[in-house]
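Trainee: Mind folding the following:
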Amino acid sequence: MRDFDDFVTGRSPALLRFAYLLTGDRHLAEDLTQEALVRAHRRWHAIVGEDGPEPYVRQAILRQYLSWRRRRASTERPVAEPPDAAPHGADLADRVVDADELWTALRALPRSQRAVVVLRYYEDLPDAQIARLLGCAPATVRVHAFHALHRLRSVLTPVPSLRPGGAP
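Mentor: Down below sits the predicted model:
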């Protein structure tokens, strides 16, 4: 099983990032990744084929994410300690606000739309492959992407910033 150990060691960070982009929650992403790796371990000899095990593991993560039993009962996020004081500097503050606004908009998307956005723009997968992963037609993938991007654009409209001196 050395191959499995090497796979986990080498690909876990990328798989965890993929799960995090889907969930927006580090702990849930870790759970999804761990469960997918457990499933992969059970079928390791069957999934190590010409494409390798990564597509199988990514699909397992995606299916677990899309499953209804994975929905959180609450949107509260428990933390061990309260966050420190607000970050200093306008640039950092703007980046934090922008990132928070993006995460909020992504969380508001339906699960299949969010999965399409992550698979298309983070994983850089073609529509046909996304359709196979989601079990739908490529046209459905394009419709999900269209609606997701429309919704994100309507929420994340950039506001022109003023330069010093009041000029736009």
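Trainee: Going by C-alpha atoms from here, please, whenever you check contacts or count neighbours.
Mentor: Will do.
Trainee: Can you tell me the element the spatially most central residue of the chain falls in?
Mentor: Note on the chain: the residue nearest the mean C-alpha position is L21, at 1.9 Å, using Cα atoms, centre = their mean. Assigned by DSSP states H and E, L21 belongs to helix 2-23.
Trainee: C-terminal to that helix, what's the next element?
Mentor: helix 26-42.
Trainee: Which strands or helices does that following helix pack on?
Mentor: helix 2-23, helix 54-66 (3 or more Cα pairs under 8 Å, 6 or more residues apart in numbering; DSSP states H and E).
Trainee: Would you mark the buried spots in it?
Mentor: For helix 26-42, the neighbour count (16 or more other Cα atoms under 10 Å) marks 28-30, 32-37, 40-41 as buried.
Trainee: re the thing from before, which residues touch the helix holding L21?
Mentor: The contact list for helix 2-23 (Cα atoms under 8 Å, 6 or more residues apart in numbering) reads 26, 28-30, 32-33, 37, 41, 44, 58, 61-62, 65, 107, 114-115, 118, 122-123.
Trainee: if you set the cut-off to 7 Å instead, what comes out?
Mentor: Here helix 2-23 makes contact (Cα atoms under 7 Å, 6 or more residues apart in numbering) with 26, 29-30, 32-33, 58, 61, 114-115, 118.
Trainee: same check, this time on stretch 144-162
Mentor: 105, 109, 113, 116-117, 168.
Trainee: Identify each buried residue in that stretch, please.
Mentor: Quick answer for stretch 144-162 (16+ other Cα under 10 Å): 144-145, 148-149, 152.
Trainee: which among the residues you listed gets closest to A93?
Mentor: When the buried residues of stretch 144-162 are compared for distance to A93 (Cα to Cα), L152 wins out at 21.2 Å.
Trainee: quick one on the thing from earlier: compare the contacts of stretch 144-162 and tell me which is most surrounded.
Mentor: V116 (27 neighbours; other Cα atoms under 10 Å).
Trainee: Another for comparison:
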Amino acid sequence: MTTTRQTRAQRREEEFEQLALAVTPRLLRSARLLCGDAHGAEDLVQETLAKLYVRQRSTLLPRLENPAAYAQTVLTRTFLSARRRRSSTELPLGELPDRLEPWGVAAPAAPEDRLALQAALAELAPGDRAVLVLRYLEELSVEETADRVGCTAGAVRTRCSRALGRLRVVVERSLVETEEQR
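Mentor: Predicted structure coming up:
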């Protein structure tokens, strides 16, 4: 009987390891865009994988039809929860790196464009940033995005529209400032 339990536990461990290896690159890419920095993205992915591990032990995860989509949902909701808890006085310190590594994301050609886009995303509210990343990077439908964020499809459409408007203003302002500095 103990060997059956051990075998079952080992099988669950192996299944989780395979899932983690399969979803981590995509989770890192999304987390990088949500967080705006590599360290925060790695922490977010680690926290997401820890939550998935706990769910896997309760035997919910193996029964899911699409565990990768579930992992993306957990990542997004973990990000939003952390942003809600974060103190409004907490500010990250340090300088932006010279080279960004967005893990397979096709980046704009010019470094100043990349920095402008990253800075613009950082100025958006966490919910708006999450909606834009899911809709336009992950290429999810409005309904899938609504499901992952935990709101209605109408709210996703509204958020996308307003966030894109804000994003355009911030990117244009940033590009003008960059041109003036040259």
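Trainee: Return the residue of structure 1 aligned against P111 of structure 2.
Mentor: The alignment partner of P111 of structure 2 in structure 1, by TM-score structural alignment, is V96.
Trainee: neighbours of that match, just the number please.
Mentor: For V96 of structure 1, the number of neighbouring residues by other Cα under 10 Å comes to 14.
Trainee: Can you classify it as helix, strand or coil?
Mentor: What DSSP: H, G, I helix; E, B strand; the rest coil gives for V96 of structure 1 is helix.
Trainee: repeat for the one 4 residues further on
Mentor: Assigned by three-state DSSP, the conformation of D100 of structure 1 is helix.
Trainee: got the contact list for it?
Mentor: No residues are in contact with D100 of structure 1 under the rule Cα under 7 Å, 6+ apart.
Trainee: where's it relative to V57 of structure 1, distance?
Mentor: 29 Å (Cα to Cα, to the nearest Å).
Trainee: Ok, L28 of structure 1 next?
Mentor: 16 Å.
Trainee: Then D84 of structure 1?
Mentor: 36 Å.
Trainee: Over to L125 of structure 1?
Mentor: Taking Cα to Cα, one finds L125 of structure 1 at 15 Å from V57 of structure 1.
Trainee: Just want to know which of these two has more residues nearby.
Mentor: V57 (22 against 14).
Trainee: so that one touches A40, yeah?
Mentor: Yes: counting by Cα atoms under 7 Å, V57 of structure 1 touches A40, with 6.4 Å between them.
Trainee: just checking, what residue in structure 2 corresponds to A36 of structure 1?
Mentor: Aligned partner of A36 of structure 1 by TM-score structural alignment: T48.
Trainee: hang on, I meant R58 of structure 1
Mentor: By TM-score structural alignment, R58 of structure 1 lines up with Q72.
Trainee: what about the closest residue in space to that match that isn't next to it in sequence, neighbour count?
Mentor: Using Cα to Cα, 6 or more residues apart in numbering and skipping residues adjacent in sequence, the residue nearest Q72 of structure 2 is L27, 6.6 Å away. L27 of structure 2 is flanked by 25 other residues according to other Cα under 10 Å.
Trainee: residues in contact with A119 of structure 2?
Mentor: Per Cα under 7 Å, 6+ apart, neighbours of A119 of structure 2: none.
Trainee: how about a cut-off of 10 Å?
Mentor: 36, 96, 113, 167, 170-171, 174 (Cα atoms under 10 Å, 6 or more residues apart in numbering).
Trainee: Out of those, name the ones that lie in helices.
Mentor: Of the positions in the contacts of A119 of structure 2, 113, 167, 170-171, 174 sit in helices, assigned by DSSP state H.
Trainee: May I see those arranged in TSV, with distance to N66 of structure 2 as well?
Mentor: Below are those laid out as TSV (distance: Cα to Cα, whole Å):
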residue	distance to N66 of structure 2
D113	35
L167	32
V170	36
V171	35
S174	39
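Trainee: Now for the residues you listed: which two are most distant?
Mentor: Going by Cα to Cα, the pair spanning these furthest: D113 and L167, at 12.8 Å.
Trainee: For A125 of structure 2, what is the corresponding residue in structure 1?
Mentor: Aligned partner of A125 of structure 2 by TM-score structural alignment: P110.
Trainee: Any figure for the gap between its match and L15 of structure 1?
Mentor: For P110 of structure 1, the distance to L15 of structure 1 - Cα to Cα - is 21 Å.
Trainee: and what of R153 of structure 1?
Mentor: 27 Å.
Trainee: now do Y121 of structure 1
Mentor: Taken as Cα to Cα, the span from Y121 of structure 1 to L15 of structure 1 is 15 Å.
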